Every structure is written in structure tokens, then in C-alpha cells.
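J.: let's see this in three dimensions:
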Amino acid sequence: MDIYIPKIRLVAEYLVQNNFAELFVKIAASTAHHGLQPTNENELPTTVLALATCLFQNYSDQCPLLCQEFGRTGGVECVVQIVSTLKSPECEFEDDELLEGAFNCALGVLHNCIRLCVENRSRYRRADAVKILGGLRKGDISDVNLLLILAYIVDEEESETLAKSEGCVRMLIELLKEAVSRDDHFGFTENESYYSATELLDGLNHLAINDAIKAEIAKHGGMHCIIRMLQPDFSEEEHVVATQALWNLSFLDSIKHTSEVQATLPTLQSLATSESQPIREASSYAVWEIQDNQRTVEHPNYDDHPPSYQETVEAHAQSGPSGHVMISYQWDSQDRVTAIRDKLIQTGYKVWMDVDKMRGDILDAMADAVEKSDVILICMTERYKDSTSCRSEAKYASKKNKHIVPLLLEADYDPDGWLGILLGTKLFYKFCSDDEMTKKHGRTLQRTRQSWTSRINITISSS
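T.: Here you go, the predicted model:
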């Protein structure tokens, strides 16, 4: 395995360099023109498509860049349509085994290209994948691949409907229990499909964007599996997904206050000193949530630490109020948020914004930024609401009674879930387009510390 995986990655990188994703889309389009049924006159294009899909499935498994290119070139839309066509009544393959093999390969491609590149999510939704794939479910163990794809692309309401109506959480956890109990950490279905503990838990973690699903995971024994995956006999990759899942689930009081979770604190505190940045971050935040935001984790010194909080503030300091404006946002919105930050700095405000995806002491820097801010701008998008780190920031800001000003950056998003509850009846201001960015927003941020002698007026304009 140690030799095999690097070879797969090398081939996958070769496929990227030679535009295989674009070639695949052309093959799929050509096949669609001839029809998918393997009759004598179009048997060749159908066979080529089957081989290309199988090849893509095998090599996309180890190459996020290949998955990214697949999304960019329109491959997601192509394969969603292929899946739909293969299961349509009009598609009459004489060989049922060939049909099922082609279907499973296509699902494998769709799973890899969302699991390794979540940026493709919008493409799945535009292709109506939730409705198409959800409509193919049978409600049994054969649905695992479908469930794992849907877990990444459903919204909060769809997540709860999917999980509660058909028991998919229980199904995935039963497979996860088998996987963590085996030496190879794989769970096997009755039809001989197999899934790693990492794939299963990562899917469950994405499904748990809804707090009701977090409770379902605990109810069916998922916490035991997650805690088991924190142990030394599991890999670094497994530690990453386990600590991220524990962090996510710890937002629910009924989970984090259990003796089972509280007993994980020594293990998590040890993992918080890991040389792996993802493990270090997720375990630190998990401890932070389990201990109700107590800053008790000691971080070692690493060369990759970002500038300290004080250096960051001083770099952006301008004349004006003594406190600063903190901007809380999800990384995908950085371009628009940077424009907002620059306007504020030009107006004379001190601004704190994580522009370098801070590592190492990210938790301490975030807590300092919240505590020493006078105003916090929450830049709302659906991805913000789904982000565990954004939820930690917003929750801590609310706990510290900071003055929060919500900015809506996504026109078709209506704040829901925990974010909707946190905001309550607050008015929010739209910054969804360049036109809205260039208009003057004369909004008032009330002073939140005694050191402020006057109200500050945020004006974001092109002036």
C-alpha cells in the first residue's frame, strides 16, 4: 500500500497535466450523442465511456487537483446526467452486470470529486444532484455510496429530512463500527463494496451540519467510533477526521457534557501539540468547545506561526477609536471581505482580519481578536454557517456580548440554523454584489466599550 498509493498519485497528476478531465467530458458528450444503449452501431463509444469512468474513479481517489479540474470542465454535470440516464426506464442494457458496474463507477467518481474538492458543491446542486441521487435510494445498505455523496451537498433542511426519514445515520454508523474494529479499518457491505473509516466518518461529519443529526450520531453509538479513532493505532488522516468530527459534535451540549466526551480531554490536549496543523487546530478547538471556551491548551512554538495578534493589529492601525473591528468570514469569501476591510482602513479604522489562514496558535489569536474588538462583522454565507471554525468565532463573540453587525454576502442565502438563532432579529446589510459594495452604507456601530467616546459610522463606498 505504501508503494501503491504514490504511484496512483503520480498517474493522477499525469492525467491532470494532459487535460484528462476535459477529454472525459468530450467522451461523455460524444456518447450522449450516440446514445448509452450498447447496440451494435454505438457499442464503441459506450465502452470507451465505461473505461474512462472506471479510470477516473480509480485515479480521482488520490488527487484533489484532478477532482478540481473535473468540476471546472463540467464533469460533475456530465456524470450526474449519466447516472440519471443509466437508471432511467429508457436505458435497456442486456447485461445487468455491466449496467450496475457502470453505475457504481459513476457514483465513485461523484463521491471522490466532492469528498476531495468540496468547492464542487455548487456544481452538484446546479446539476440537481440532490433530487436525482436522492430519488435513486432504495433505503437499504446498497445506498451507502449515494448517502456519502449526498452528505456533502445537502443543505441543513435536506440533511435532517434525509437522515431522519430513512435511517441513514444508523446505517453509516453500523459500517463505521465494523471499520474501526478491523485491522485494515474498512467496513464492507453485503454487495462487497468497501469504505474506509475516514470516508464514513467524513461523510457523517458533513451530514451533521444539522444539530438534530449530531444527536442522531450520538444516539446510534457514533461517539464511541470517533473516540476510538483518536487512538495511536489509527493514522494521521484518521486522527484529522476524528478530531474534526469531535469538534463539530461538541457544539451540542448534550454531547460535550457526557462523561464519555469529557474523558477524551487528555487525549485531545496531547493531540493539540501535534506537528500536524489540521490535527492541532481541530483538537485545540474541540478542547475549547468541550471546556466551554476556556483557554487552557498549551501550544509549542512552531516556525509556521503567523504574526502575533498585536503585530497584526499594529500593521493595520489607523487614527480613530482605540478598539478594532474584527471581520469574521469563511475563506471562500476572502476577495469580497478584503475589499470591505480595505474600505474600513481607508476610512480610518483598525481592522483585524485573518488573511493568511493562521496556523499554530490560531485559537489564541481568534480568542484575542474577539476579546479585544469593539465591533465584529459577521460575513454571512451558507459556507460560513456550515463552517465549524466560523461557528466557534461567532459563538464566542456572542458569549462575550460583543456588538455584532451582520453582512450578507450571498444573495440567495437566508440565515438559518445556529446562525439564524444567533442573529435573532438583528438587521443585516447586503454586500452581495459590486453595486452594493460601491453604494454608501451609512450604518452605525454602537460603542461597546467605555473607551469609545463616540459612535463609529462605517461607510463603505468607492468615493
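
J.: C-alpha only now, for contacts and for neighbours.
T.: Will do.

J.: and Q310, how many neighbours does it have?
T.: 12 (other C-alpha atoms under 10 Å).

J.: three-state assignment of it?
T.: helix (DSSP: H, G, I helix; E, B strand; the rest coil).

J.: what's the spacing between it and Q37?
T.: 66 Å (C-alpha to C-alpha, to the nearest Å).

J.: could you do Y195 as well?
T.: 30 Å.

J.: got it, and N120?
T.: 29 Å.

J.: for A218, same thing?
T.: Taken as C-alpha to C-alpha, the span from A218 to Q37 is 45 Å.

J.: between these two, point out the one with more neighbours.
T.: Remark: of A218 and Q37, Q37 carries more neighbours, 20 against 17, as counted by other C-alpha under 10 Å.

J.: can you tell me the helix or strand for the more buried one?
T.: Counting by DSSP states H and E, Q37 is held by no secondary-structure element, helix or strand.

J.: I figured it hits C91, correct?
T.: Yes. In this structure, Q37 is within contact of C91 by C-alpha atoms under 8 Å, at 6.2 Å.

J.: second chain to compare with the first, below:
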Amino acid sequence: MANNSVHERILHICQLLKENKLDGAAELLASITAGETLLLPESIPSWIIIEQTACQLLQNSLHDSVENGQRSLKFIKQIGLFNYQLALIYTDDVQQTRLHNQVLFDPKVIRILVEIVNTLLQNDNLHHHDFILILCKWLEAIGHFVHRHDNLSTETLQSLRQSVLSCVLSDWYKTYLKLSVEINIPARMFFIRTCSFLTGIFQCAQLSFENALKTAQSYQIVLPVGEQIFDKNLSDFRQYLSQKNNIENDSACLTGVCLLITNCYKHEAFRDDHEYFSILLSLLKSNFVRTGLLPSWTNDSTILADTLMVQLKNATLVHNHTIQINIAASNSYFDYLISISDEYNIIYDILWTLSFNNVFHSKFCVYEAFLKRLKAFADQPKQFPDADVAQAAEGILWNITDRNRVIALPNQRDDVKPKEKPPVSVNSQYDLMLSYCWTEKTICKKIFQQLISKGFRVWFDEKDMHGRSCSAMAHAIENSQCIVICMSENYENSNACHHEAEYAYVRQCLQYYKGAALLWHLEQNIVSSESKFDEFLRSYIIKFGGKILNTDDFIAYFQSYFPQAPPVDWQSWLYTPGMPPVTHDFSTQLEEQCRQLAAQQTFITKGQLDALNAKQVAYLLNLLLNKQSAITYDYIKQMDVECDMSKYSNCEIRFRWYQLCIRVKYEKPLDDIFKFLEIIGRMKFVKPLYSEFKASWAEMIPRVRAFFDEHKQFMNPITAKQIEARLNANN
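T.: Down below sits the predicted model:
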């Protein structure tokens, strides 16, 4: 159809509207597709007039007679369908996107829509009116367009955002969320489906990647809104989702509710909720989702699957090891995730999360075709449009192969030697590396600039990383003297950040282990005499005490002290990544002594405990913590009476002893426990103790909560936030 013909019909529609010939305008409008108007910027002014007229008719229909209302609704419905099609059109053309924006975000139209929404909120006499369904279509068209173009300014929509949020926070929302009410009433679709959908979209757009990089103020808008919604509706959300047998038949409203829950960014509310996790998985495997998935975000099945998987990852999988184990134990869940990975890219991020857990490594090994696909993504990332998938693929392969060498890649020859890496310089290239989540880029860049101005050599990915590969991350960590982690909730939920933090931690531990192993190797295998090596160490300390030296000084002095000693492969020991080149068979006598005490049937005596050093006592208590079924109140009480456990001041010992006491509800050391929580601030100590109270001693929770509320102002904010989330969790 020629462009001129389309333009003429648009002008004709305007004329028919002036003459109040709505039926003719509706028929003519039905012959025009949204795609055709993209080619006609000269038609936009006329089209905006049509939109404004339709929206005004929609508002008038609130008070029109039935006959006039039906005539108007036919035309308005056609406009709503047109807007919906327009919103779903994907284009990279900036001019055409601007034209879409003009049509859908016309200020007069938005103002009228806000007035209609406010009227519905205040007047329940209109809740059965059919015009509401057309309004829903119109509003959801706006939502879809915002979702597709979340980097656009939405200032025009702020009044609409506030109006639909008021609906979500209203008593009507709570009423219609119940499945016991009439589920086909139009107002229910408006409040539960459309207002949830639109609020969720606005939340997501406010924290879109582009906006988050521009300003951290986005969080100050979004997070309080999420808290408001959860404070008002969390219990109702739980009740609604718990009705598994009914909500699958309520798919439209379910999609809106799940999108809203996801974009409230209050994942900690469901973090330890195993029942909620089961609901997510059952919905994800429902026929409605499985049979309706599309490549694009254009139908309810796909939108629901997307929101369910985001929640599955952020609310449960990232933080809950038990839930990960449940997935590992059920082949059907893992099989299903693999089976839909081709259709849905977020699955790769979920699988990346699971790959950090060693129990999944053998499961990945079964899916040879999937592993080949991962290798293709990782080896040639530029051939695939989604960079996040390529990054996740490389992360999964790194975890299940490079990190632990658990499995071999398909068709990978065992005799192929890895490429030799150039030796790392003795002196680190960087003083420190900043590890952070990209959503906090603005503040972290300021930290980077401050450090640079003070003369520090800082690795910062915006400046130094070429690509997003794991090898680039590893290179940065290997060449930095220390790693500074800019911790945040987004950091916790990011697989890429998890990857960096874990690698940095492993490298730190590995360096300590390799240093100790090197000294052991020199003593046992090179010098072959403990007494001679002790003499060397004393001589070394006397010679270099109070002086500045480096590794080369140590090597030179060692070689001069033992000129006849066998050669040492210093290159492999000091500069080659990975485990030490020589494996030592260390004695396990001290460990075995603790294991025997933990396994004995009788009580541990004072003599037995006094024979252990501090590290052995801590290890013994750790063994008892893992031996839950055999540890009783009487056992702990007798151990305290016999061994006087209060005499220990070592935090590692006290921490584990207090865990055991809380677990069996042993009251005597309670005051000491609370004193410990008051003066010790380390997360590794206080968070497990609060968690143990929550899991094992329900009667003590009021006192624990009051104590926490009194002292949280003095705690590290991240520690306090995590403890608060655990205390507030349902399970």
C-alpha cells in the first residue's frame, strides 16, 4: 500500500472524528497497521489528534449512556490495539523511536489517563464497566514501550507512575488479589494485572543499566517504593502465590504480580523460603509457561518465565545452598533448565550461579551438546549477539573445568599442553584492584580517581579491561597486590562479581599455601635437614632484620648459604599460577586426634581437651557442630561442667562453642554470648550466631531481636542488613 494512501486515510479518520462518525473511523483505522505509520513522520501530528480524541472519548465513556458508550468503545478499542502493536515494534532507528514516543507519551493523553486511573481508584461504581479492559490495553502498551526503551526519559510519565502506584497500595488491590472474589470483574484486571505490570515496569526502568550508571539517586526512588509495596502487600502476595492449584488459571494477573514482586528488589524477603522456591519452580514448569515461550518479551508466558527466573536466581539460588542441593537432587529441575537454555538467555546466568557449587559439576558433564555450545559461545563471543550469554558460558566453563579440573571439555585431547603464560613480574603491576558491580560504577569511579590522585596504581576495568573475559579478570588479580571489594547487594547477586571475589579469595589462600609449601620443600627435599634449615632461618633473620628486601634477596642468600644444594625451580614456585609444583604428604595426626574425640561415645574429659592446642579445640568443636544428631543438651552441659569452656578467650573457640550452646538451648552462657555479639563485629562470627538463634531457639528470638535493634547502629551496615534479613525470614 502506497504511503500517500496511508496518509490520506489518517487525514480521513480525523475528518470522520470531527463529524462524530466513530464506526467509520474505527473501520478505517483497522485497515492501518502500526508498521505503516513508522514511515510517515508527516502523519504524526494528525495521529496525535486521533490519540487525544480517543482518550477523551474513553474518559467520557465513564458517564455516557450505554448506547453512546458502545459506539465509542469500538473506536477506542481499535486505538488501544494499534498502540499495543506500536509498542511491540522493535527498531534501532532513533528517529522512528522518537516518533513512537510522541504518539504514546503525548502529555495531554497521559494527563487524561491519569484522571481516569484516579477516578477508578475513588469510584467503585465503575469497576464492572467494560471500558476498563480497553484502558488496561492502553496502559500496558505504554509499559511495553518503556520496557523496550528503558534508556529514554520518562519524566512525562511521573504522574502516571504515582497514580498506578497509589492503586497498588490501595485497599482495592488487597481485595482483588484474593482469588475468592469474582475474578472476571474488569477492575480486578486493572488493579492486579495492569497496575502491577506498569509499576513493575516503571521500577525496572528507573534502575535500568543506563540510568543506574548515570546516577545512584535511582536507588533512592526505587527501593523505598519496593519497601512500601512489601509492607502493604507481602502477606497477601504469599497467600496468593500459595494457592498453586488456582493461580495457574489466573495467568494474566499472576504475570503482573510476579513482575511487580521481582522489581520491588526485596529479594531478601524470600531468601530462605523453601516453599516459595518450590512455587517458583512449579510455575516455571507449568504448561502455561512451557508451551508459550517466545524469543521476545511479547506474551504473558515469556514475561512470567522471565520474572520467575530472575526471582529464582536473586531471591533463592544466589544465597541458599540448601535450595541448590534440592535442585541437584532432582534431575527433572536441572534437565528442564538445560532444555530451555536455547530459548531463554537468563538460564545461562542461573546455570552460572549453580556452577559455583561443586555438586553440579558432574551434572554438567552429562550434557555434552550443551558443553559444546558453551565452548562455542566462550571461544567466539563476537559471533553471538548477547554478550551476557558469552560471559556466562565462559564463567560456567571456568568453574567446572579451569578452576577445579573436574571434567574435560568435549573432544578435548588430554595430550594437548596448555599455552605457556609469560611469567608474572616479581613486582605487582598494580597496588590494588577495585572489584565492583557496574551498577555502582559512578561511586566506584570516584574512589578510583581519589586513589589515583594519591599516587596508587589501581586496576579499574573501565580503564584497563579489554573485553569481559575471565582471563582478563584473572590477569588483573594476579598482577595486583591486594583486591578491594566494593560490596553491595548488587555485587552479591552478580555472578561476574562472585567470580572475581572467589578467584581473589582462592588466589590469596593459594599464595599463603604455596609460601608454606615452598619452605617445607626447601627444608625436606632440598636441605634435607630440619636443624640445618632452622639455622639458615635464624641467620637470615639476623642478616636482614630491620631491612627492606625482596624475593631475589631471599633466593640469593639461600643459594649462598647452601651452595651445594640441588637446584630449585623458582620460576614454577613463585611465578606460575596454580597449585605448588610439589605435593607434600603432611601428617594428619593432630586432625585424627580430634576426630577420635568427636566420635567417642563417652563425654569428653578435661584431660582430653587440655591436651589439644587452640586450633585443635576449634576444629573439634567444628566436628561436633557437624555431628548434629549426637549433640544433646546434656552433652553440652556436661562438657561445660567438666572442661570449663568459659576459660577460653580465643574467638574461634568461643564462636563455635556458642553455636553449640544455642543449638541445644543451653542457657548458662547466654550473657556471655550477648556480650560476645556486642564487642565482636566480624561478620564471620556474628552472622552465624544470629542465624543459629533463628534456626534453633525460637523462644529466644524476641530477646535476640531487641538486642539487635539496640546495637545495629554500631554494626557494619552490610553485616547489619544481612542479619536483619535472616531475622525477618519466615524460615
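
J.: any idea what the TM-score is?
T.: Overlay of the two chains. TM-score (TM-score structural alignment, normalised by the length of structure 1): 0.65; 379 aligned residues with a C-alpha RMSD of 4.8 Å.

J.: what ranges does the stretch 301-450 of structure 2 have for its strands?
T.: For the stretch 301-450 of structure 2, the strands defined by DSSP state E, counting those that start in this stretch occupy 430-435.

J.: try structure 1
T.: Taking DSSP state E as the test, the strands found in structure 1 are 186-188, 194-196, 324-328, 351-352, 373-380, 403-408, 429-430, 443-445, 456-458.

J.: structure 2: matching residues for the longest one?
T.: Right, the one you point to is strand 373-380 of structure 1. Alignment of strand 373-380 of structure 1 against structure 2: residues 480-487, by TM-score structural alignment.

J.: and the last one, by the same measure?
T.: Strand 456-458 of structure 1 falls opposite no residue of structure 2 when the two are matched by TM-score structural alignment.

J.: the fourth one too?
T.: Residues 458-459 of structure 2 are where strand 351-352 of structure 1 aligns, taking TM-score structural alignment as the criterion.

J.: now that stretch, how far from the centre of its chain.
T.: Counting by C-alpha atoms, centre = their mean, to the nearest Å, stretch 458-459 of structure 2 is centred 26 Å from the centre of its parent chain.

J.: what about that stretch, how far off from structure 1?
T.: Mean deviation of stretch 458-459 of structure 2 relative to structure 1 after superposition (mean C-alpha distance after the TM-score superposition for structure 1): 0.7 Å.

J.: in contact with T255 of structure 2, which residues?
T.: R193, F197, D300, S301, I303, L304 (C-alpha atoms under 8 Å, 6 or more residues apart in numbering).

J.: against P186 of structure 2, how distant is it?
T.: Distance from T255 of structure 2 to P186 of structure 2, by C-alpha to C-alpha: 16 Å.

J.: and Y503 of structure 2, by the same measure?
T.: For Y503 of structure 2, the distance to P186 of structure 2 - C-alpha to C-alpha - is 53 Å.

J.: isn't V164 of structure 2 right next to I201, touching?
T.: No. Using C-alpha under 8 Å, V164 of structure 2 makes no contact with I201, being 11.3 Å away.

J.: spit out the contact partners of the counterpart of L283 of structure 2 in structure 1.
T.: In structure 1, the residue matched to L283 of structure 2 (TM-score structural alignment) is L172. By C-alpha under 8 Å, 6+ apart, the residues touching L172 of structure 1 are V144, L200, L204.

J.: neighbours around the counterpart of P64 of structure 1 in structure 2, how many?
T.: In the superposition onto structure 2, P64 of structure 1 corresponds to D150 when matched by TM-score structural alignment. Per other C-alpha under 10 Å, the neighbour tally for D150 of structure 2 reads 20.
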